[in-house]
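Enquirer: Just need the structure, nothing else, for what follows:
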Amino acid sequence: MSQKTALVTGAARGIGLATSKLMIERGWQVAMLDRDTEELQKVSANLSGAVPFFCDVSILSEVEKTLPAILERFGRLDAVVNNAGVAQFGPIEDTDFETWRTVMETNLDGVFLVSQAAVPALKESQGSIVNIASISGLRASTLRVAYGTSKAAVIHLTKQQAAELGESGVRVNCVCPGPVRTKLAMAVHSQDIIDAYHDAIPLNRYGSETEIAEVIEFLCSERASYVTGQIIASDGGFESTGIGLPSLRS
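Expert: The predicted structure follows:
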């Protein structure tokens, strides 16, 4: 009962999976949550200290059933990592309302629903929330009207949560990953896109899932005990360069 417990949503792959593994390495118990039942079952099977929970964070009834089950299993909740998200890219005029709502339901509604359900337990443990937004929530880009807007909303939601929950000792922060070398990104990014990102990022490379997980785990831990309401871009400097010409940096 004394071992700290974290809930990680979107834990079946990518940053969520990397965060789950790192937190287990650092001594946390992890409730791994995802709606992809088959993949979550597979990746969690050999992770000691992890328990899978199958839930779609955009559906209130599923969240209302899952949070009590997590507390029943672990007895406490010390951190929530709201990582679950979907990406739909396309021009504004081609983004229909159904697509818009699909993105908002998971990326924004899911963060709200899971956080709200977890608040009583986090107040008891004086725990923390880390919301995962995106560099697309900090700087506009083409083809991201729904995705970027949802992530910008998560950034402001983080500030709202931090302002209100701080009185109860609950910290809330937000991580905005930049381009990350995931299997999906490498499958869909052409060499031209990869070169363009490298030119625009001061560190001249994509980040890794584990590098993002390190920031998340730090914010969840007592090492960040006086950090709340912060928006941290883990992006190799991508956001800091704005629209500056890469050639001027060389």
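Enquirer: Every contact and neighbour count from this point should use C-alpha atoms.
Expert: Noted.
Enquirer: Are there helices or strands packed against the helix or strand residue 31 falls within, and which ones?
Expert: Residue 31 belongs to strand 29-34 when assigned by DSSP states H and E. The contact analysis (3 or more Cα pairs under 8 Å, 6 or more residues apart in numbering; DSSP states H and E) places strand 29-34 against strand 5-9, helix 14-25, helix 37-44, strand 50-54.
Enquirer: name the helices or strands packed onto the third one?
Expert: Taking 3+ Cα pairs under 8 Å, 6+ apart as contact, the helices and strands that helix 37-44 lies on are strand 29-34, strand 50-54.
Enquirer: So for residue 214, which of those strands sits nearest?
Expert: Among the helices and strands packed on helix 37-44, strand 29-34 comes nearest to residue 214, with 15.3 Å by Cα to Cα.
Enquirer: distance between the closest one and the chain's centre?
Expert: Its chain's C-alpha centre and that of strand 29-34 lie 13 Å apart, by Cα atoms, centre = their mean, to the nearest Å.
Enquirer: To compare against the first, here's the next sequence to fold:
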Amino acid sequence: INSAGVGYFGMHEDIDFEKIERIIDLNLKAPILLSKLFLKALKKNRGYIFNISSISAIKPAIFGAAYGASKAGLRHFGKSLFSEARKSGLKVININPDITKTPFFENLNFSYTDDSESYIEPLEIAKIVEDILNLREGTVITDITVEPQKFKILKKSCKNPQ
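Expert: Below you'll find the model as predicted:
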């Protein structure tokens, strides 16, 4: 499961080169290289690769251009890898959650609200993974988007500003 991620948000011209490199390295480069490292064994065992991407892979990421590009790249990688390796039995699944109640937002200037209908719980993503693992052999969900019922974002002051 490729689920590590980092994001820095703001006007693209205001984000340091080092932060952009970190976004690309962790969100895109690491999953591509890790997948390559384990690909032969995963194909042999008809395994799974889960890419936990982001809603930003699908929708424009305002104030998160590099983040959105990294997640869109991860999603495209997953779709391409599945097409390339599907005959081996390898399953590649992209999960694109919207705002999820995790520590990801601790040092950002926005977060989820207290309204339980405005965020995704991490256990809900885990349940989706479990449900996919329990599908009949030969059936693959390759791409799934998970959104809360309500769209609400809490704006806050940033602990570690850009």
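Enquirer: okay, the helices and strands packed on strand 29-34 of structure 1 in JSON lines with mean neighbour count next?
Expert: Output for those, formatted as JSON lines (neighbours: other Cα atoms under 10 Å):
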{"stretch": "strand 5-9", "mean neighbour count": "27"}
{"stretch": "helix 14-25", "mean neighbour count": "22"}
{"stretch": "helix 37-44", "mean neighbour count": "16"}
{"stretch": "strand 50-54", "mean neighbour count": "21"}
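Enquirer: out of those, nearest to residue 184 of structure 1?
Expert: helix 14-25 (8.9 Å).
Enquirer: closest to residue 181 of structure 1 out of the helices and strands packed on helix 37-44 of structure 1?
Expert: So among these, strand 29-34 is nearest, using Cα to Cα, at 21.0 Å.
Enquirer: returning to that earlier point: need the helices and strands packed on strand 29-34 of structure 1 in CSV with distance to residue 190 of structure 1, can you?
Expert: Listed next are these as CSV, based on distance: least, Cα to Cα, whole Å:
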stretch, distance to residue 190 of structure 1
strand 5-9, 29
helix 14-25, 20
helix 37-44, 27
strand 50-54, 34
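Enquirer: Out of these, the one nearest residue 94 of structure 1 is which?
Expert: Proximity to residue 94 of structure 1 (Cα to Cα) singles out helix 14-25 among these, at 27.8 Å.
Enquirer: So which bit of structure 2 is that closest one matched to?
Expert: The aligned range for helix 14-25 of structure 1 in structure 2 is empty, by TM-score structural alignment.
Enquirer: Next: stretch 97-117 of structure 1.
Expert: Counting by TM-score structural alignment, stretch 97-117 of structure 1 corresponds to 17-37 in structure 2.
Enquirer: and the matching stretch, which residues are buried?
Expert: Going by neighbour count (16 or more other Cα atoms under 10 Å), the buried part of stretch 17-37 of structure 2 is 19-20, 22-32, 35.
Enquirer: got it, and stretch 176-196 of structure 1?
Expert: 176-181, 194.
Enquirer: Tell me how far the nearest residue to residue 92 of structure 1 once chain neighbours are set aside lies from residue 137 of structure 1.
Expert: In this structure, residue 92 of structure 1 finds its nearest non-sequential neighbour in residue 145, 6.1 Å apart by Cα to Cα, 6 or more residues apart in numbering. Note on residue 145 of structure 1: its distance to residue 137 of structure 1, by Cα to Cα, to the nearest Å, is 10 Å.
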